[in-house]
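1. please find the sequence and the predicted model below.
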Amino acid sequence: MADQSLKGDLEVKYTVDRAGTELLLYRDSVAPGLLVRDRLRVLLSRALYTLPAPAQSGAARLRARAVDARVAARSAVHRGRSRLGRLADRGLVPVGPALRPHVAAAVGTYDAATAERELREQILTTLQVGGVEAAVVPAVGAKRPVVVVREKDRDRTCAVLAQALGRTWYVVPLDSAAARPRSVTAAELRRQCARSDGFRIFRYLADSRGAVLSGASTGCDVEIWAAPRPALLDRSGTPHAVGSLIAPRRNDWVTRLAPETWTRAKDRPGRTVDVGSHPHILEVAEEVDVVYTWVDDSDPRWRARKAQRLAGRGGTEVDPEAVDAARFRSHDELRYSLRSLEMYAPWVNRVHLVTDGQVPAWLRTDHPRLRVVDHREIFPDPAVLPVFISHAIESMLHHIPGLSDRYLYLNDDVFFGRPVYRSRFFHGNGIAKFFLSSSVLGLGPRTDSDSPFVAAAKNNRRFVQEQFGRTLTNVFQHAPHPQLRTVLEHMEREHPEVFAQVAASPFRHPDDLSIASALHHYYAYELGRAVPGRLEYLYLDLAHPGAPVRLERLLARKDFDVFCINDTAVSAAQVRRNARYLDRFLERYFPLPSSFERG
């Protein structure tokens, strides 16, 4: 089975000195420019360390103010653009670079699948009106459908699209969504065709205030398919039929279109090439649910239950990290995570929200694709409740009534950052993927100095060693966790004492295992039910001095499939500062209310 797996899965990690200078901690690979920049930062860091401690603290404060100023300047540009009236009257808003902005269409609702389909339909309609025949080769997995036009119609295609769409549309080369967008003109489209036998055409979409929702990543690929050369034979050794077309790039369905296939496509819905009625063997055709765990730490009843449970432990010691307020602090992430799901993963079948009798005031509990699940519904022994840790709660998620066999388990600080597909998380044959971090546990057994997270990971390792005679070193990315309900049910049947022990832990305990977020992946791997996968992923700690700039960069580039924004225990001043940046970032990245929110 072909998979991207770990090959080419490169990671770069940073550390920060006392003055807030960001330095490379280690790298698998890095661009030369970044390496030069890091060397300069190392020299700066060494120079700062020669200064007295008060001077170092002053440098850190100056750096923080500079970050604030950069973010404020970008926000001012964003606010100023939102007041431009001439474009707004035409349903347009400026986005992108401050000096040479792009133009986006303002929309009130958005999901990537619908936007991509509507854009493709508009391209097809434009070509039809302009007298250009076209067909669509459907997608498989994460690949996109392709609009096919014949080489003899190339110049007419470029002229028709340029005349009908105009300069509010943009084009980039095929397979290069990160390239600089160019305005759609006939000359530019012809230039793209000469370079790569096609182009990706798109329109920026944004909310009315100029918050970008999509760009080239949801564009429409147009390919120019040529007639075969006279000497070219098909696999049977005979010349291609007159009127056949040859694909310029590989796709999963067909590299040669026979003339009768082309003709039939004109009369099919969406002018789609007939590939048969069966889904592709690599396609993930089964339903995929999503499970969130959520807590409202401001709820006085929840706080009372937590205090009562702590008091009831008597002299039993609890790790400070296990009850740290940062573990329960909310920035309303769930609202924005659901927005990200609806925007970039609209294929999700149903959302299950697991809570301790809590429901966000803004949530539509009557939504047909949402089910709020109380802890009492999934814990077989209600006497162990209440519990206040993810280890206990996640160990029981596979008990959710009506849960699909394939599902994603998410914390509410995880967000989809751009369009993703089922095949990013599962294979077509039912095998799940998991996403290893480059972080390793280190050697040796669990120690008293280990954090609850590391202790649970080492307990997982001991379990795998005892059960399978193998060892493990990696932990997992804080990303969506693909889960197989049947694997977890099998695990619980084979090891009921492990599940009972973890479920009965009200707070993090040194003997815990992280069943859903880690052990499931290794267990499924040993059963042949899971394999390593790959995500373009970002983890950002709000306590990082450069976090505000990183947020702005992420907002501008939208270059990660998934990102996690974590909140660690920091000072009250930092909490207020980080909350201000995070609230502004989330509202700009995910500006449109989802259907899960009350009107």
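-> Received the coordinates, thanks.
2. can we go C-alpha only for contacts and neighbour counts from here?
-> Noted.
3. so how far is the helix or strand Asn578 falls within from its chain's centroid?
-> Assessed by DSSP states H and E, Asn578 sits inside helix 572-589. Here helix 572-589 is found 20 Å from its chain centre; the criterion is C-alpha atoms, centre = their mean, to the nearest Å.
4. one more: stretch 111-128?
-> Per C-alpha atoms, centre = their mean, the centroid offset for stretch 111-128 relative to its chain is 23 Å.
5. this is the comparison structure:
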Amino acid sequence: MKITYLLTWPYEMGGTERTVITQAEAMALRHDVEIVGVMSSRAVPFFPIPPSVPHRILVRTDEEGAPTVADGVDLPAERHAELHGAPSRLVPATWEPAFSQLTDLAVDQWFATLDCDVLVTTTPPLLALASQLAPDRVVVVHQEHRTSERRGSSLAPLTSHGPRVDAVAFLTATSAEHFRESWGSAAPVVLQVLNPLPPELRPTSDHERPLIVAAGRLTGEKRFDHLIDAFAPVAEEHPEWTLRIFGDGPNETQLRRQLTRLQLTDRVELLGRSSAMGAEWASASIAALSSRSEGLGLVIQEAMAAGTPVVSYACPNGPAELITHGVNGVLVENGNVGELSAALLALVADPERRRLLGEAARLRARAFDAHVIAEQWEGHFTALLQDVRPGETRLARVIRRTHDRSPHVTRPRDTAEPVAPDTPLAADASDTTDPRGTDGAPLRPGAAHDVVLVSGRETVVNTGLLPEDARRENLRTTVEALAVAGAPAFHLPAAGPPRIVVVPAAHRAEVAGALHRAASGGGLFLAPVAPNGRHGRPVPADDAEELWRAEPQRIRVYRRWGNPERTLFYGADLGCDVAFWQEEGDLLVGAPGGIVTEVPVSWLASRITALVDEVAVPELPRLSGLTLVDQVTFPVDAVYTWVDGSDPAWLAERHRRRRDAGHQLHLEADSEARFRSRDELRFSLRSLQYHAPWIRHVFLVTAGQTPAWLAEEHPGVTLVDHRDVFTRAEDLPTFNSHAIESQLHHIDGLSEHFIYVNDDVFFGRSVRPTQFFTPGGLPAVFRSPTLVGFPEGVAAPHVRAALNNRRLLQQDFGQTLTNGLLHVAHPLRRSVLHELEKRYPTEFAATSGHPFRHDEDISVTSSLFQHYALLTGQAVAASLRVAYVGLGGRDVGRRLTRLLAERNFDVFSVGDFHESELPLQEIDDMVRSFLQAYWPFPGRHER
């Protein structure tokens, strides 16, 4: 589309001029854009206009105001001067005294030949002109760059002519609502769009220099006299601190007298105008604003973009819409010099708070990026153009549009505020929306997601993404950025995570730019990756100049996600790597990491698209669809055993069977601790979904019970009654885990390879199938350093079972079992279990028939299977990083807290004790809190 921006004085120094030039430059990347000015006495613009944006002036004057050129006005020079001295017939002097009959002619001629799709006006008088003179086919959008409702005499053309154009945009929601209500049913489309900041590399404050900076016209409206009075106590208590005020204006003499009176001439500097305010804000540790009223001023935006916390009067409109008090700046009562002084003193004395507020301010400033704002304008312009009907006048179009819709204000997509360091990443507590879509799939991250600051790092608030979702989003973000960069990338298969995408090194700069733009969603980080696969210190993707200067051979791309309670973060371990390969002759050559280190350059011309983790990625045909020898290709199921120990019917049966046993049971066989529930199963299943998403199906073996939290339709989970696996009805009901475990291979539909998990066992981080099975299908055995020993006399049932296992293996293989197994998730093979039952039928039958743990039991799934499989060449010894937290000691809280903080174990278990040093309720509370914090998001099988 062709867009024309119309300004009164485009070459002058002003916030409107700078804003429009920035906006035009961003829009010119994708559209035909020009800037037209009504008049100017300057030969060149104060703010440079880029070559991509053509610009012209309709009426040029000399420094004394005499006209020199009037575009399209073919009259003698003396006639120009006469007309320029005559009052305008189009723009009353009360609206804008600079207009004349000469500008009337030039403007009228220009409008008659106007050829654009969208005309953007920037002052109320220009709005009035466009509403009367612009061709009907041209969409007219007016942009307000001041606190509109406080315009004074220039308010009249906005009020009267605003309803005659297609749309009017305001900087603040307050202004938008004010005019929407004022215009009522006559209102045009009302928009709210922020001013943009140039997408340039900005210096940022280190918050250490003892300097406060303010900027603006030296007028009564800016009330710099208030700021000087507020600074006086700061100067007295902190003599190393200085205040700098940039700007000029009629109040300069008055302010200098004030400084002399207060003896602050050596502490407060009046430095005039500066064209490099970005550097000035970055040099400061605090920015100050004392205006009587403000729009969405560039002063605040620029300071925030430099990471400088702003202390401001809470004057009408702008400051309160940009600054969240106590989060990314400080607001004080408008006009209260004492409060302003106290706020400055507090920040001066607290460098850590300055740093935190400044970092949060810099994050908030993401919403001001010119490309972000340009995307919003592009959407608004496109929607308005689509509503243009051939032959329809603008007034008819505006009236029709008004009656076709309900009154509304269109707001920009919001970029959420960073939270204070001691605040949860809380979304609105009243928000009860489901974080997943209607199909149960997690919603993709986007601009609507909150981005907050946690420990100094941007974090996207996660309300439902599981690790596999985050890994997929990182791949998607990377691939989409590379597509934007136009780089001939391809996915490189590798034996394990992370995913790797290869890019020719010649495209490194384009990739850097694309990832910088991708960072607008917030929380995106880059980290260099060493040849050994370890990643280095991550940096924000939009602040990675130093990283790119080092020309890394491989980087990791990831978005940092955190749940609202700040207990679960996803980071670099779920990222996607971009490997930069060098062209060497006809080959593209890179470092090790995937399945090849070189490919012919010619292969890039025949790339195809394939789905990897449900993401469309470019691949090389020769490397696509490969199944690697170190991949597990067979299905793996999971089996859980569980009972509801609070079920009255189950309890009654347990008491009856205990009476029928006729002998004293060992404490371990019938302890309440064996059946106590803290919803461990629920969270163990969550841990499986979070960290082992490759599990095909879960079989939950129960005593005819159903967990209350299980959804009525529970995809991926099958309930299996004890009656469906025990071959003898007289063996039931049973309360013996050894007995239940001896029958698991009878589950109908169970895959050959499966993992058996007790409900007190949890997957603590992402695990791979190859940690449990070899690609050839051999299960891993995780032996414990704990010795079985040679006890005599009374021993716990689990020890007796291990001794019985030893006896069987010793008599058949002549080898002695010495160690137990770790309490982990056990990989098993169904065929080997059938083989064991066929080999030891008496022992299997005896164990199955014991309703409680018994001295004659064998422990099939947690000892016998593993040692038998090792001895027969049907298993391999392996290792996992595991932990065990017994709930009997006084250090339970400390150990659980450490587990939660470090999250560095593959598998861990939380085991109940028959006796504990802590009250049972205290243990219950700690365990439940720990489990909820570790896996906060419900599984897809839950209600």
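-> Here it is on my side, so go on. In this text the structure is predicted, and so the values were computed from the model without any measurement.
6. report the mean deviation for the helix holding Asn578 of the first structure after fitting onto the second structure.
-> Comparison of helix 572-589 of the first structure with the second structure after fitting gives an average deviation of 1.9 Å (mean C-alpha distance after the TM-score superposition for the first structure).
7. which other helices and strands contact that helix?
-> strand 212-214, helix 547-557 (3 or more C-alpha pairs under 8 Å, 6 or more residues apart in numbering; DSSP states H and E).
8. and the residue nearest the centre of the second structure, how far is that from Gly562 of the second structure?
-> The C-alpha lying nearest the average C-alpha coordinate of the second structure belongs to Val460 (C-alpha atoms, centre = their mean; 2.3 Å). Separation of Val460 of the second structure from Gly562 of the second structure (C-alpha to C-alpha, to the nearest Å) stands at 6 Å.
9. ditto for Ala572 of the second structure
-> 13 Å.
10. ok, those two, which is more surrounded?
-> Gly562 (24 against 21; other C-alpha atoms under 10 Å).
11. so what's the aligned residue in the first structure for that one up against?
-> Mapped onto the first structure by TM-score structural alignment, Gly562 of the second structure lines up with Ala206. With contacts defined as C-alpha atoms under 8 Å, 6 or more residues apart in numbering, the neighbours of Ala206 of the first structure are 93, 104-107, 212-214.
12. quick one: contacts for the residue nearest to Ala206 of the first structure when sequence neighbours are not counted?
-> Excluding the flanking residues, the one nearest Ala206 of the first structure by C-alpha to C-alpha, 6 or more residues apart in numbering is Val212, at 4.3 Å. Residues near Val212 of the first structure by C-alpha under 8 Å, 6+ apart: 95, 104, 204-206, 588-589.
13. next, count neighbours for Pro231 of the second structure.
-> Careful, residue 231 of the second structure is Phe; it's not Pro. 25.
14. just give the number of residues close to Arg830 of the second structure.
-> If we define neighbours as other C-alpha under 10 Å, then Arg830 of the second structure has 17 of them.
15. what does Arg898 of the second structure give?
-> Around Arg898 of the second structure there are 12 residues (other C-alpha under 10 Å).
16. okay, it and Ser879 of the second structure: tell me how far apart.
-> 22 Å.
17. same question for Glu584 of the second structure.
-> Glu584 of the second structure is 42 Å from Ser879 of the second structure, by C-alpha to C-alpha.
18. kindly report the same for Pro319 of the second structure.
-> In terms of C-alpha to C-alpha, Pro319 of the second structure sits 58 Å off from Ser879 of the second structure.
19. mind checking which of those two has more residues around it?
-> Neighbours were counted for Pro319 of the second structure and for Ser879 using other C-alpha under 10 Å; Pro319 has more, 28 against 13.
20. that one contacts Gln301, doesn't it?
-> No. Using C-alpha atoms under 8 Å, Pro319 of the second structure is not in contact with Gln301, being 9.6 Å away.
21. contacts only, for Ser244 of the first structure.
-> 227-228, 256-259.
22. also Val137 of the first structure?
-> Here Val137 of the first structure is in contact with 145-148, 253, 272-273 (C-alpha under 8 Å, 6+ apart).
23. give me the buried entries from those.
-> Neighbour counting over the contacts of Val137 of the first structure (16 or more other C-alpha atoms under 10 Å) leaves 145-148, 272-273 as the buried ones.
24. could you dump those residues into CSV with distance to Glu286 of the first structure and secondary structure added?
-> Supplementary listing: those in CSV, determined by distance: C-alpha to C-alpha, whole Å; DSSP: H, G, I helix; E, B strand; the rest coil:
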residue, distance to Glu286 of the first structure, secondary structure
Pro145, 20, coil
Val146, 24, strand
Val147, 26, strand
Val148, 29, strand
Thr272, 22, strand
Val273, 23, coil
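25. so what's the residue count around His55 of the second structure?
-> With other C-alpha under 10 Å as criterion, His55 of the second structure counts 18.
26. same question for the one 4 residues further on.
-> Neighbourhood size, Val59 of the second structure [other C-alpha under 10 Å]: 24.
27. pretty sure it is in a helix, no?
-> No. Using DSSP: H, G, I helix; E, B strand; the rest coil, the assignment for Val59 of the second structure is strand, not a helix.
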